[in-house]
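> Structure here, sequence nowhere to be found:
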């Protein structure tokens, strides 16, 4: 009996260790094809998926804590002891108990959200929950509206205003200040403005394109240079214009109806000849059970559709009716889209 219990503990530790490794790898970069296949296979096991999803929830919660007044106080005065105490209050986890092995390491990494800073002003983090639209006012008076399951980090100094879109989508209404340019970085794309209104979608693993759309003013968009001396191509957008940026290039400038710029703020989503991967990635930020695209070919399937936030749960049925796909719901609630035929 003792041998059986020991083996069970070792198995749990192995699962938690693997979950942490996959989580950190996802945070660092996009997975290659073979890695993605290995990850999907690993995630098909219920106990693996449960461990991974808990790390995701901890990460979202850490970002949310950091964005509160309590998070700011922790950064200013309490040090790591106070951080650990706060994490224990939120999660019921101490460094030597609970989700002991992988989770403790995860929190040790995540404590950077709340670690105290000295000298330079501490970066601030803001996050939204799944299906939540949240508006925050930055220290310069600029306003940022976060879409579902989105996060930003701000770093304002005397000479610049810098925001990193960590994930998801955000609409910026920037306070004018000619002496302090406002920079937004999203997945290697740099957006530079002085005062304007624009939307940025950071893309996803399935659709690694950054999409920038301008409602008002002028916005410069470029790939971030690999080396400081590099000169990257850039485009200048004005009201009603949009550009997509991937790892290789900037797309041609397209036009967008003013009423469609960041219409997600009113719970409306519309797509014209967009890849299915983009539609699914957006919908997944507004529904509890994730939609999975079964094949690489389907990710590129072009879609013209529209739905509202409260229709995110029924989107897959709408897609099945209009596209050559079949939809399967798994026991854990996930929905998988496979190639099929329209009757």
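Yep, that arrived. No experiment lies behind these values; they were computed from the predicted model shown.
> From now on I want contacts and neighbour counts done on CA atoms only, so please keep to that.
Fine.
> Going along the chain, name the strands of the stretch 201-343 of the chain.
With DSSP state E, counting those that start in this stretch, the ranges of strands along the stretch 201-343 of the chain come out as 210-216, 219-223, 234-237, 241-245, 254-255, 268-275, 291-293, 302-308, 325-329, 335-339.
> mind putting these in JSON lines, distance to residue 127 and mean neighbour count included?
JSON lines is the format used below for the strands of the stretch 201-343 of the chain (distance: least, Cα to Cα, whole Å; neighbours: other Cα atoms under 10 Å):
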{"stretch": "strand 210-216", "distance to residue 127": "19", "mean neighbour count": "24"}
{"stretch": "strand 219-223", "distance to residue 127": "24", "mean neighbour count": "21"}
{"stretch": "strand 234-237", "distance to residue 127": "27", "mean neighbour count": "17"}
{"stretch": "strand 241-245", "distance to residue 127": "23", "mean neighbour count": "22"}
{"stretch": "strand 254-255", "distance to residue 127": "30", "mean neighbour count": "13"}
{"stretch": "strand 268-275", "distance to residue 127": "21", "mean neighbour count": "15"}
{"stretch": "strand 291-293", "distance to residue 127": "22", "mean neighbour count": "20"}
{"stretch": "strand 302-308", "distance to residue 127": "22", "mean neighbour count": "16"}
{"stretch": "strand 325-329", "distance to residue 127": "29", "mean neighbour count": "16"}
{"stretch": "strand 335-339", "distance to residue 127": "26", "mean neighbour count": "18"}
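> Pasting the second one now:
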């Protein structure tokens, strides 16, 4: 196990180690070696899982206050201290005890300032990513929440239900089983009900996309129903619900009262964004531009309806908008115009 995250060394306690793990997970998903270290740390002591859950609750609470400039500044300072301490691990001749304690101190600072500014606040907690940012969160119930760039999700974990709202962007949900607490995600006028399931939900233009990877979900119109109704939907979807099976995708208009369509999903392609790539197969340029813009300050706008309807194919690195524009001009009847800070992709004159 990594020395810096072991509560067995240098007298560090479960809470400090749990805080360090929270900070590590906030930066990026764990790689396989780190995941093995984390699993070993959880299993090493019965006190570690509850300590980690407490740290998650405190860390998660901070996201409800991300608009507070003072909290943002202190959070950034604590994270930077953690990164600097971690970097010193690899400095030749640096005392091992020093950097270990620096990391623990940074974790304690972050947890302490969070507690000071978040004294038991209730209600939904909002998790969000910025431009070009992808993040994975572990919720206090053990479920994992993976956010694409420029995504916002409100999370409300109650005693009898787990209610989430996708407010913008795209997110993948790996749901921890809990038969007594149904898990639902509401977006675009519909609610997805699941348990012990892996699925993604995306708001793209005027459409809602739901892809099921494992387990089963039921999709109903409107806001989340009552807890008993959610439990009933989980057992038997009923005629007013649409049941999905793994490998299928539901596409529904957000505003128009039109029945959704169910299509076969390209599972591997739909998850490419988690690895920093954007993969398109017969994707309208209008939708492609919206996904590109989650990763670039130079926003691409579509110049005309004919260009918007062109179907795009290809795999591109997220954030490399210039490479996409070059390829689009070569492969399709499109041209790029730059007007001030705007990038306009339009049909090439006939």
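Structure received. Note that this is a predicted model, so its numbers are computed, not measured.
> Report the TM-score for the pair.
Put the two chains on top of each other and the TM-score (TM-score structural alignment, normalised by the length of the first structure) is 0.61; 242 aligned residues with a Cα RMSD of 3.5 Å.
> that older thread, tabulate the strands of the stretch 201-343 of the first structure in JSON lines, adding columns for distance to residue 200 of the first structure.
Formatted as JSON lines, the strands of the stretch 201-343 of the first structure follow (distance: least, Cα to Cα, whole Å):
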{"stretch": "strand 210-216", "distance to residue 200 of the first structure": "5"}
{"stretch": "strand 219-223", "distance to residue 200 of the first structure": "11"}
{"stretch": "strand 234-237", "distance to residue 200 of the first structure": "13"}
{"stretch": "strand 241-245", "distance to residue 200 of the first structure": "10"}
{"stretch": "strand 254-255", "distance to residue 200 of the first structure": "15"}
{"stretch": "strand 268-275", "distance to residue 200 of the first structure": "14"}
{"stretch": "strand 291-293", "distance to residue 200 of the first structure": "22"}
{"stretch": "strand 302-308", "distance to residue 200 of the first structure": "19"}
{"stretch": "strand 325-329", "distance to residue 200 of the first structure": "29"}
{"stretch": "strand 335-339", "distance to residue 200 of the first structure": "27"}
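> Residue 178 of the first structure in helix, strand or coil?
Assigned with DSSP: H, G, I helix; E, B strand; the rest coil, residue 178 of the first structure falls in the coil class.
> Distance check, it against residue 294 of the first structure.
48 Å (Cα to Cα, to the nearest Å).
> more crowded one of the two?
Legend: neighbour count by other Cα atoms under 10 Å for residue 178 of the first structure and residue 294, higher for residue 294 (15 against 10).
> Matching the more buried one against the second structure, which residue comes up?
Matched by TM-score structural alignment, residue 294 of the first structure corresponds to residue 303 in the second structure.
> Can you say which of the strands of the stretch 201-343 of the first structure is nearest to residue 59 of the first structure?
Across those, residue 59 of the first structure has its closest neighbour in strand 291-293 (20.8 Å, Cα to Cα).
> Now do the closest one: which elements does it pack against?
helix 276-284, strand 335-339 (3 or more Cα pairs under 8 Å, 6 or more residues apart in numbering; DSSP states H and E).
> I'd like a version of those in TSV, one that adds distance to residue 105 of the first structure as further columns.
Shown next, in TSV, are these (distance: least, Cα to Cα, whole Å):
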stretch	distance to residue 105 of the first structure
helix 276-284	28
strand 335-339	31
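> To residue 323 of the first structure, which of those lies closest?
Nearest to residue 323 of the first structure, of all these, is strand 335-339, at 9.1 Å by Cα to Cα.
> So which elements touch that closest one?
Packing partners of strand 335-339 of the first structure (3+ Cα pairs under 8 Å, 6+ apart): strand 291-293, strand 325-329.
> one step back: OK, contacts around the match of residue 294 of the first structure?
Taking Cα atoms under 8 Å, 6 or more residues apart in numbering as the criterion, residue 303 of the second structure is in contact with 344-347.
> Just give me the closest of the residues you listed to residue 248 of the second structure.
Nearest member of the contacts of residue 303 of the second structure to residue 248 of the second structure, counting by Cα to Cα, is residue 345, at 31.9 Å.
> what residue of the first structure takes the place of the closest one?
When the first structure is aligned by TM-score structural alignment, the residue opposite residue 345 of the second structure is residue 337.
> quick one: that match and residue 324 touch, right?
No - between residue 337 of the first structure and residue 324 there is no contact under Cα atoms under 8 Å: 10.1 Å.
> Regarding the second structure, what is its longest helix?
For the second structure, the longest helix by residue count, based on DSSP state H, is helix 96-117.
> er, the first structure actually
What stands out as the longest helix in the first structure, according to DSSP H, is helix 2-28.
> Show me how far that one is from its chain's centre.
Offset of helix 2-28 of the first structure from its chain centre (Cα atoms, centre = their mean, to the nearest Å): 25 Å.
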